[in-house]
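In: need a structure here:
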Amino acid sequence: MARTIMLQGTSSNVGKSVLTAALCRIFKQDGFKVVPFKSQNMALNSFVTKDGGEMGRAQVVQAQAAGLEPAVEMNPILLKPTGNATSQVIVLGKPVRNMGAKEYHLNFNTTALGVIEDCLKKFHRQYEIIVIEGAGSPVEVNLKPRDIANMKIAKMADAPVLLVADIDRGGALASIVGTLELLDPDERDRVAGIIINKFRGDLDLLRPALEFIEQKTGKPVLGVVPYFRDFSIPEEDSVALEERKCNVLRQDSGNKLDIVVVRLPHISNFTDFDALALEMDVELRYVEDEEKVGQPDLIILPGSKNTIADMEFLEQNGLAGAIKNAHVNGVPVIGICGGYQMLGEWLHDPLQTESNLGSKKGLGLLAMETYFEPEKITTQVEAEVCGTGSFLASCRGQRVTGYEIHMGRTTLKGDLQPAFYLTKRGGKECSEWDGAVNDKGDVLGTYLHGIFDNDEFRRHLLNVLRQKKGWAPLGESTASFALQLERDFDKLAEVVRSSLQMDLLYKIMGVERGERSWAIS
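Out: Okay, here's the model as predicted:
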């Protein structure tokens, strides 16, 4: 049987996902077969596995930290908010249906406990350590009896719990004491330690508070993890964009390409742009105000979980006009998935698959229409660039990889040309078209998430933008996204390892020294 450890938070966004990734990398470095697990995740940032299942992006990142291929069993229940307290419910990678919060919590979620238990049993057989992430807070008293993400799972997995608090937001000590006070006695006993996360300042000045919290709660503080900025681990959901949001170009960015990503209300898969942010010649801005769009070097419309509603948002707040005006003045526009759909002339949802708004005019930058259908396409793909124009003509034939997550089917009109030729879908040979590009080549759309993770393709697009400004192209990408992510995992592990009492953590888990540096007792 695998040993387990679970991270629960005093609230959402305290850093549980990143710390889980850190522990996965640490245990991997120490020679263990380790796997991440989160029973229920609510996120618009998702990923498609090799077998076509959809799962939360956070568990994908954790799997990468553990050196594993992502699998839907790592995140058996995924909730993708669609608006109006409604989410698409995905079980073991496949959509069930859209449910309101009341229906989900009162009639559905506890029926999934068997699925969750089966996944845990499988991992107990296959791995030595399971690192489990909770969701939100374990003491939401209105939801606690039907909570399938925190203490029920800790008991099911027989996992000791580490309580994580974010000291950067203030009130961390009170939140720790309050959380422990609201737990049932047996749940409180299961909490084996406390982690203080995102600390800035002098640790010596914090020590009296640490001593107080240990005396007050009777729980050891395993460590204080510093707030770090010199490396980046992909975040779980768009709440992280609040820290990243940069509406205006910084004054020190004169030698960088100004790339604007429109922050949609239902933005999904915003990690599509992490690779761009790593490039030394890129300043990436997320904007939700028409006045902040300006005249950037590129505008990107990201994916959306509710394309029609987000198109309406663009119109109502003036962003649609700002995007079209910028394009008239020479700014290229790229759309990914839902953003690609918005570039067309019409969006139709006759079956109210995504929205009850029916049909909606798009931006009209590409001659095409999209119809939404109940069947969801989730697949990994391989493709070749086949489009023409300023962005694609000089890289035709270049191979790229990505993945699709969409319910829309888009039809090109007239002589509008596709952007990519799909050669493999789900590992099987195919011969299909994807995306579209206009004659001039300055409006490009695709259903392929992860397209910017392709280093050669990403650098080509950026060099087109550089040449347009009269700058010399760079010979190669300033960062290999995959290699940079591996380096960042190792940096993260180093920071967290040096911040925690690792001997105590291993003792809590029941792992003792053995023939390897550590062994399961």
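In: contacts, neighbours, all on C-alpha from now
Out: Noted.
In: Where does K155 sit: helix, strand or coil?
Out: Assigned by DSSP: H, G, I helix; E, B strand; the rest coil, the conformation of K155 is helix.
In: Identify the residues contacting it.
Out: Counting by Cα atoms under 8 Å, 6 or more residues apart in numbering, K155 touches no other residue.
In: And stretch 187-207, what's buried?
Out: Within stretch 187-207, the residues that count as buried by 16 or more other Cα atoms under 10 Å are E187, R188, R190, V191, A192, G193, I194, I195, I196, N197, K198, F199.
In: residue contacts, the nearest residue to the last one once chain neighbours are set aside?
Out: Nearest in space to F199, with sequence neighbours left out and distances taken as Cα to Cα, 6 or more residues apart in numbering, is P226 at 4.5 Å. The neighbourhood of P226, defined by Cα under 8 Å, 6+ apart, consists of N197, K198, F199, R200, V495, S499.
In: Let's see which of those end up in helices.
Out: Members of those lying in helices (criterion: DSSP state H): V495, S499.
In: would you list the contacts of P226 in CSV and tack on distance to I176?
Out: Shown next, in CSV, are the contacts of P226 (distance: Cα to Cα, whole Å):
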residue, distance to I176
N197, 12
K198, 15
F199, 15
R200, 18
V495, 23
S499, 19
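In: A472 looks like it's in a strand, true?
Out: No. Counting by three-state DSSP, A472 falls outside a strand, being coil.
In: The closest residue to it other than its chain neighbours: which element?
Out: Residue nearest to A472 in three dimensions, not counting chain neighbours: R466, with 6.5 Å by Cα to Cα, 6+ apart. Per DSSP states H and E, R466 falls inside helix 455-468.
In: For that helix, buried residues please.
Out: Applying a neighbour-count criterion of 16+ other Cα under 10 Å, one finds D455, E456, F457, R458, R459, H460, L462, N463, V464, L465, R466 buried in helix 455-468.
In: Could I get the residues you listed in CSV, plus columns for distance to F108?
Out: Below are the buried residues of helix 455-468 laid out as CSV (distance: Cα to Cα, whole Å):
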residue, distance to F108
D455, 42
E456, 45
F457, 43
R458, 42
R459, 46
H460, 47
L462, 47
N463, 50
V464, 50
L465, 49
R466, 52
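In: For the comparison step, fold the sequence that follows:
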Amino acid sequence: MHGEIGRAQWIQAVAAGAAPEAAMNPVLLKPGSDHTSHVVVMGRPAGTLGARSFVDGGRAHLAEAAFAALDDLASRYDVIVAEGAGSPTEINLRANDYVNMGLARHASLPTVVVGDIDRGGVFAALFGTVALLEGADQDLVAGFVMNKFRGDVSLLAPGIERLAELSGRPTLGVLPWHPDVWLDSEDALDLEGRRAGDREAALRVAVVRLPRISNFTDVDALGIEPEIDLVFASQPHHLDGADLVVLPGTRATMGDLAWLRERGLADAIAKHAASGRAVLGICGGFQMLGRLVVDPDGVEGPAGAEVAGLGLLDVRTDFGADKVLRLPTGEALGHAAAGYEIHHGRITRGADVEDFLAGGREGNVFGTMWHGSLESDEFRRALLAEVASAAGRPAPTAEVSFAERREARLDLLGELAEQHLDVDRLLELATSGPPRGLRRLAPGAEQ
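Out: So this is what the prediction gives:
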């Protein structure tokens, strides 16, 4: 039976040569609004969670699932890498934490704090992270890693030495920033365009940056194309001159439809489609392109809610309480394609809508329910040829393999880790546990 996990956990499993499974992401929270999240436990939908549950103790059952998954994995694997979410020093949420120091305390996990030096203030952030923890949490923090450094690493030496003196903990490496390291992620901080060298000759792709965007890694396959200039768009003028507008997945189809209208983007997308240029919707983005979205069971909001779509496809979407999870394969535009489905929506196509990877097509408006379908190289190139034809431009001619590019990026990341991290010390921590006698820092030491 298939289960849902985060894209980041999936790529980490692939990089480690392990089969992805639900225990690697036992609790997945997917924001449904500013105050609620959809909950997935061990790969299956498990209702919603309100913001107050983060401080009112309403997450105890989620902690139990996370702890049980870690214990299960530890019984089957020699080394477990548990990646935290957010900061380990979210002291306002610590009492009910199970994703950072709560998990570490459960299994006495040695903890390495990673700081993004590209954002500035990394020394203060690393020291402060430890100092604000309660003493028992500090006992698990064994060292630091700095990430995304640009320049001469020797310039960091005085700061690293002083950090060690003050904290009693070593820095176990400084990873450099590298332009070719970009991996599957679900962190919206990673949303960046992929600019072509020759922007005048390139096909321009504008991806709408929805407030609750999900599975935006669907467009990574477009980003590897050297003749594609890819940007993320949040204002109507960002679509000016685009040859293809992409509406990606969303965790809140109805809410993001309202956002499109408030921003004027709905009108801009309709104008783009009316000009004959191409539009592609993926999963929730595809549902937005239809006539109507209906929520009889209250999956996204009040039961029975109905919202008009953009009306670019004669398609109706009805949300069902049960989530559809599939790994489909098929053919479109004369080429094989594959992907994965994770959605509550069930679509009904009008008589004139052509089937398109379990979605629909009318003219130059395309919609698919298949995430990841653009990773199928021949299908992607055929779609780009359609886009170019609609724009009256030459089709891209480069032939690149997404699978090979992904493998090359993983290899590069591994090589950078070997070159710039104290891998032997990290492996020793993973197998021997946190060192004894670590210094406790005030004020956390007094808590």
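In: Against N147 of structure 2, how distant is the equivalent of the residue nearest to F199 of structure 1 over in structure 2?
Out: Aligning on TM-score structural alignment places P226 of structure 1 opposite P176 in structure 2. Going from P176 of structure 2 to N147 of structure 2 by Cα to Cα, to the nearest Å gives 6 Å.
In: And F313 of structure 1, how close does it get to I267 of structure 1?
Out: 12 Å.
In: With P296 of structure 1 instead?
Out: 20 Å.
In: out of these two, which sits in the busier spot?
Out: Comparing P296 of structure 1 with I267 by other Cα atoms under 10 Å, the one with more neighbours is I267, at 22 against 18.
In: quick one: contacts for the counterpart of that one in structure 2?
Out: Under the alignment (TM-score structural alignment), I267 of structure 1 pairs with I213 of structure 2. Shown in contact with I213 of structure 2 (Cα under 8 Å, 6+ apart): A188, P248, G249, T250, R251.
In: What lines up with the first one in structure 1?
Out: Matched across to structure 1, A188 of structure 2 falls on S238, judged by TM-score structural alignment.
In: Okay, strands next: where are they in the stretch 101-250 of structure 1?
Out: 129-133, 161-166, 191-199, 221-226 (DSSP state E, counting those that start in this stretch).
In: Just tell me what E279 of structure 1 corresponds to in structure 2.
Out: In structure 2, E279 of structure 1 lands on E225 (TM-score structural alignment).
In: Checking its match next. Helix, strand or coil?
Out: Recorded secondary structure, E225 of structure 2: coil (three-state DSSP).
In: wait, isn't it in contact with A398?
Out: Yes. Using Cα atoms under 8 Å, E225 of structure 2 is in contact with A398, at 7.2 Å.
In: more crowded one of these two?
Out: Legend: neighbour count by other Cα under 10 Å for E225 of structure 2 and A398, higher for E225 (24 against 10).
In: which ones are touching the more buried one?
Out: A398, V400.
In: measure the match of P226 of structure 1 to E134 of structure 2 for me?
Out: Going from P176 of structure 2 to E134 of structure 2 by Cα to Cα gives 31 Å.
In: ok, now E415 of structure 2?
Out: For E415 of structure 2, the distance to E134 of structure 2 equals 36 Å [Cα to Cα].
In: These two: who's more crowded?
Out: Neighbour comparison, E415 of structure 2 and E134: the larger count goes to E134, with 20 against 12 (by other Cα under 10 Å).
In: in stretch 121-131 of structure 2, what counts as buried?
Out: Those would be V122, F123, A125, L126, F127, G128, T129, V130, A131, for stretch 121-131 of structure 2 by 16+ other Cα under 10 Å.
In: Revised request: answer the last question for stretch 89-96 of structure 2.
Out: Of all the residues in stretch 89-96 of structure 2, those buried under the rule 16+ other Cα under 10 Å are T89, R94, N96.
In: and L426 of structure 2, what does it touch?
Out: Per Cα under 8 Å, 6+ apart, neighbours of L426 of structure 2: L172.
In: So what does it match up with in structure 1?
Out: By TM-score structural alignment, L426 of structure 2 lines up with L505 in structure 1.
In: pretty sure that match is in a helix, no?
Out: Yes. According to three-state DSSP, L505 of structure 1 belongs to a helix.
In: Next one: it from A192 of structure 1, what distance?
Out: 9 Å.
In: Check A309 of structure 1 too.
Out: 45 Å.
In: One more: S477 of structure 1?
Out: For S477 of structure 1, the distance to A192 of structure 1 equals 45 Å [Cα to Cα].
In: Now do the same for I5 of structure 1: helix, strand or coil?
Out: Of the three states, I5 of structure 1 takes strand under three-state DSSP.
In: That one: how many residues sit nearby?
Out: For I5 of structure 1, the neighbour count with other Cα under 10 Å is 23.
In: what's near enough to touch it?
Out: With Cα under 8 Å, 6+ apart, I5 of structure 1 has these contacts: I129, I130, V131, I132, A159, P160, V161, L162, M509.
In: Next, the buried residues of stretch 429-446 of structure 1.
Out: By 16+ other Cα under 10 Å, the buried positions in stretch 429-446 of structure 1 come out as W433, D434, G435, A436, V437, N438, G441, D442, V443, L444, G445, T446.
In: I'd say the match of A188 of structure 2 and F270 touch.
Out: Yes. Taking Cα under 8 Å as the definition, S238 of structure 1 is a contact partner of F270 at 7.0 Å.
In: More neighbours: which of the two?
Out: F270 (25 against 20).
In: V164 of structure 1 maps to what in structure 2?
Out: By TM-score structural alignment, V164 of structure 1 lines up with V114 in structure 2.
In: Setting aside sequence-adjacent positions, which residue approaches that match most closely?
Out: V145 (4.7 Å).
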